[in-house]
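K.L.:
Below is the structure, and that's it, no one-letter string:
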């Protein structure tokens, strides 16, 4: 790779290698320098930070804002979301971020998540029952996808009949089809209509679910902002974020973890013999091949330096979680999958005040999903040549399109 910050031409580097072979590409970038100029997903230049220490510091640096109002005018063109979907935690700084997060974090405490363990296992066993007689399955479509969407929809109180549409909308947002230029806009419109209707239905007939609780917080506060209150846009955006993030990251984490185990049969057999080691193994799966290669983009509130490179205020900064978690300066032999290594400080779930809200739930779901799968199908194997597998071509998401397996 060429055109590193401070040493090459001003033109951004080509990000194609980051899509084709990301870990080799990130290794080359780390070696070449700590910060690089690239073309972001919006087609605009951005600064890519690659080394562990720099990424970790930047994740917690209050000078780096998630609020798009700090972006240089015309210098950022991300998702074009309507206000009712855009007023979410991924676009907020304190104090708004603190206020909104405090209202929902109680749903993801260790105690609440632990209470979901048995229902999650029940869903996992039902999905495996449906797969068992066939002797083969696409593990993404038949297991890794349905499990988290069922869990998060149950948590929010979303009716069963609406869930299939959501999967299609989610795919359109994360990996849009280049041959369908209007696909993303259509998905956004459908999502907004869906959430608006769902909230109206929950208002009319509340249930025992998280969305009904959030609506009560919003309505009991009389619609005022400030304090522990939500605006209507914040309410809608929060439901959108919980559902999208709760599904997308977990399906990719489960799929990536299973493929990693199929690539490392010794580790697969070790976990089948000792399922109590699964929580530690999931931490290594997160480090080794996590679902979110990049943190949400940030905008400097002032000119600053990262890794000795000056970055002007308002320009897009991308923090590479995938690269930081493979930095040999922090994790020796980083390309080796080793659940026994010191995994303290991996950044797969973020760091600082924007640490992943749903991390406890994602960890529990993944441990439970793997435990059930490995127990049910001890002779699990790939059902296609390894080279036939394809990942989604997205800088921000690391996940398999399909994972055909047999047993």
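P.N.:
Yep, it's here. Treat the numbers as computed from the prediction; the structure is a model and nothing was measured. Numbering: from 1, shown residues only.
K.L.:
alpha carbons only for contacts and neighbour counts from here, please
P.N.:
Will do.
K.L.:
for this structure, which helix is longest?
P.N.:
Ranked by number of residues, the top helix in the chain under DSSP state H is helix 232-263.
K.L.:
And for the helix or strand following that helix, what's in contact with it?
P.N.:
Later in the chain than helix 232-263, the nearest helix or strand by DSSP states H and E is helix 265-273. Residues from elsewhere that reach helix 265-273 (CA atoms under 8 Å, 6 or more residues apart in numbering): 261-262, 277-278, 374-375, 378.
K.L.:
Compute the inter-axis angle for the longest helix of the chain and helix 265-273.
P.N.:
110 degrees (axes from the mean of the first three to the mean of the last three CA atoms, to 10 degrees).
K.L.:
In the stretch 1-150 of the chain, what residue spans correspond to strands?
P.N.:
35-39, 45-49, 64-65, 136-138 (DSSP state E, counting those that start in this stretch).
K.L.:
Adding mean neighbour count, write those out as a markdown table.
P.N.:
Putting the strands of the stretch 1-150 of the chain into a markdown table (neighbours: other CA atoms under 10 Å) gives the following:
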| stretch | mean neighbour count |
| --- | --- |
| strand 35-39 | 23 |
| strand 45-49 | 24 |
| strand 64-65 | 23 |
| strand 136-138 | 18 |
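K.L.:
that older thread, which of the contacts of helix 265-273 are buried, as a ChimeraX select command?
P.N.:
Applying 16 or more other CA atoms under 10 Å to the contacts of helix 265-273, the buried members can be selected in ChimeraX as follows:
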select :261,262,278,374
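K.L.:
would JSON lines of the contacts of helix 265-273 with distance to residue 217 be doable?
P.N.:
Below are the contacts of helix 265-273 laid out as JSON lines (distance: CA to CA, whole Å):
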{"residue": "261", "distance to residue 217": "43"}
{"residue": "262", "distance to residue 217": "46"}
{"residue": "277", "distance to residue 217": "40"}
{"residue": "278", "distance to residue 217": "37"}
{"residue": "374", "distance to residue 217": "41"}
{"residue": "375", "distance to residue 217": "42"}
{"residue": "378", "distance to residue 217": "47"}
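K.L.:
Comparison target, given below:
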């Protein structure tokens, strides 16, 4: 087993720019490595597919905050209580109950019914592009999924600027006192927003997802607020990254862009490849060992944090041929970008559909699109976060 990786491992500019080269070096030494993150805790990171995939569905690795160390429970409860009581932060039977209550809103059939509306939103956004230089995250990758999830929930998309600020704060690591204060303020603001919305829906029932959830007798008030916050944040942040990371991958690989433009039937394949190649979620949310166990021969003491690197698993050459190459024709793409097992992403059908429409429309309507800056000028949001998210993606365009 290697020496313990320092706390700063996830936070260096080099790692943000290219985590895959860093992970490849680690993978060559072994699949599991101790890491000082959270600082001072017993923690490990898994960097290959063989052990990452089963770890995502290992019942010995808990997702419940109640199984974390007392200091960790106190920190989360104080700084970020709005996200502490939902399906992502629970184990069965609570996870089963919470997921069942919202799952019917995300069935493939229900999502497919949204396709015309998503296409309309996409076309309106492209119509609004002004000039031949666009910042694609602000102009397209962010507004598309936030409008869609707001409409699905029944939340006014006019409030999306607030949602972006709150969610951006809440998904960032808390490393300083200032960040802790910002995190607590964002959590309080989002909680207040949803409490007011819940009261409004109870007074005037609606048939949207918020309206349906407020009538449930199976949700506590805290679970209701936390579930709505999770759906809002997870429902747009990850799709922003899918679109941004995927477009950057195409702009860096012009042969694949040209192939996808020439053969739009490859769009479903391409979206899966973007998810594998530069996953929107770089690593899974925390897991805590419920007992002493071993992963790949590495002892994991009870109470340890286990980080599963989804990004590293997607670039494992023992599973994916020429893993560092973008290939929109790749078949049998067994990536774990949506997780695995009971915590498999509820919104996967929606993200896939939005991605297919987004990439297809951009390539069809913009016959000439180029990266609008030097690659070295690109930067990534949330250094050290679980998300893999471009800060901005400037492009130059010519319309068809």
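P.N.:
Perfect, thanks for sending it. Note that the structure is predicted; figures quoted are calculated from it, not measured.
K.L.:
Can you give me the TM-score here?
P.N.:
Once superposed, chain against chain, the TM-score is 0.93 (TM-score structural alignment, normalised by the length of structure 2); 391 aligned residues with a CA RMSD of 2.0 Å.
K.L.:
Which among the strands of the stretch 1-150 of structure 1 is found nearest to residue 362 of structure 1?
P.N.:
strand 136-138 (20.8 Å; CA to CA).
K.L.:
what's the matching range in structure 2 for the helix or strand just after the closest one?
P.N.:
Per DSSP H and E, the first helix or strand lying C-terminal to strand 136-138 of structure 1 is helix 139. Alignment of helix 139 of structure 1 against structure 2: residues 136, by TM-score structural alignment.
K.L.:
after superposition, how close is the matching stretch to structure 1?
P.N.:
Superposing on structure 1 places stretch 136 of structure 2 at an average distance of 0.3 Å from its equivalents, by mean CA distance after the TM-score superposition for structure 1.
K.L.:
contact partners of that stretch?
P.N.:
By CA under 8 Å, 6+ apart, stretch 136 of structure 2 touches 244, 392-395.
K.L.:
What segments of the stretch 151-300 of structure 1 are helices?
P.N.:
163-174, 183-204, 210-220, 232-263, 265-273, 278-289 (DSSP state H, counting those that start in this stretch).
K.L.:
Is it possible to get CSV of those that adds distance to residue 315 of structure 1?
P.N.:
Output for the helices of the stretch 151-300 of structure 1, formatted as CSV (distance: least, CA to CA, whole Å):
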stretch, distance to residue 315 of structure 1
helix 163-174, 23
helix 183-204, 25
helix 210-220, 34
helix 232-263, 24
helix 265-273, 43
helix 278-289, 28
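K.L.:
out of the contacts of helix 265-273 of structure 1, who's nearest residue 122 of structure 1?
P.N.:
Taking CA to CA as the measure, residue 375 is the one of the contacts of helix 265-273 of structure 1 closest to residue 122 of structure 1, at 13.9 Å.
K.L.:
Identify the residue of structure 2 aligned to that closest one.
P.N.:
Using TM-score structural alignment, residue 375 of structure 1 pairs with residue 364 in structure 2.
K.L.:
now do residue 356 of structure 1
P.N.:
In structure 2, residue 356 of structure 1 lands on residue 345 (TM-score structural alignment).
K.L.:
what residues are up against that match?
P.N.:
Contacts of residue 345 of structure 2 by CA under 8 Å, 6+ apart are 338-339.
K.L.:
does residue 294 of structure 2 sit in a helix, a strand or a coil?
P.N.:
When classified by DSSP: H, G, I helix; E, B strand; the rest coil, residue 294 of structure 2 comes out as strand.
K.L.:
Let me see the contact set for the spatially most central residue of structure 2.
P.N.:
The centroid of structure 2 falls nearest to residue 238 when counting by CA atoms, centre = their mean (3.5 Å). When contacts are counted by CA under 8 Å, 6+ apart, residue 238 of structure 2 touches 280-281, 387.
K.L.:
Tabulate those (TSV), appending neighbour count and distance to residue 93 of structure 2.
P.N.:
Formatted as TSV, these follow (neighbours: other CA atoms under 10 Å; distance: CA to CA, whole Å):
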residue	neighbour count	distance to residue 93 of structure 2
280	28	28
281	25	25
387	23	27
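K.L.:
got the residues you listed as JSON lines, with distance to residue 371 of structure 2 columns?
P.N.:
Output for the contacts of residue 238 of structure 2, formatted as JSON lines (distance: CA to CA, whole Å):
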{"residue": "280", "distance to residue 371 of structure 2": "20"}
{"residue": "281", "distance to residue 371 of structure 2": "23"}
{"residue": "387", "distance to residue 371 of structure 2": "22"}
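K.L.:
and which of those residues is nearest residue 273 of structure 2?
P.N.:
So of those, ranked by how close each gets to residue 273 of structure 2 (CA to CA), first place is residue 280, at 11.8 Å.
K.L.:
Who are the contact partners of that closest one?
P.N.:
By CA under 8 Å, 6+ apart, residue 280 of structure 2 lies in contact with 238-239, 241-242, 245, 337, 387-389.
K.L.:
Return the member of those nearest to residue 321 of structure 2.
P.N.:
Of the contacts of residue 280 of structure 2, the one sitting nearest to residue 321 of structure 2 (CA to CA) turns out to be residue 337, at 17.3 Å.
K.L.:
What strand or helix carries the closest one?
P.N.:
Here residue 337 of structure 2 is assigned to no helix or strand, by DSSP H and E.
K.L.:
for it, what are its contacts?
P.N.:
Residue 337 of structure 2 neighbours (CA under 8 Å, 6+ apart): 275-276, 279-281, 310-311, 314.
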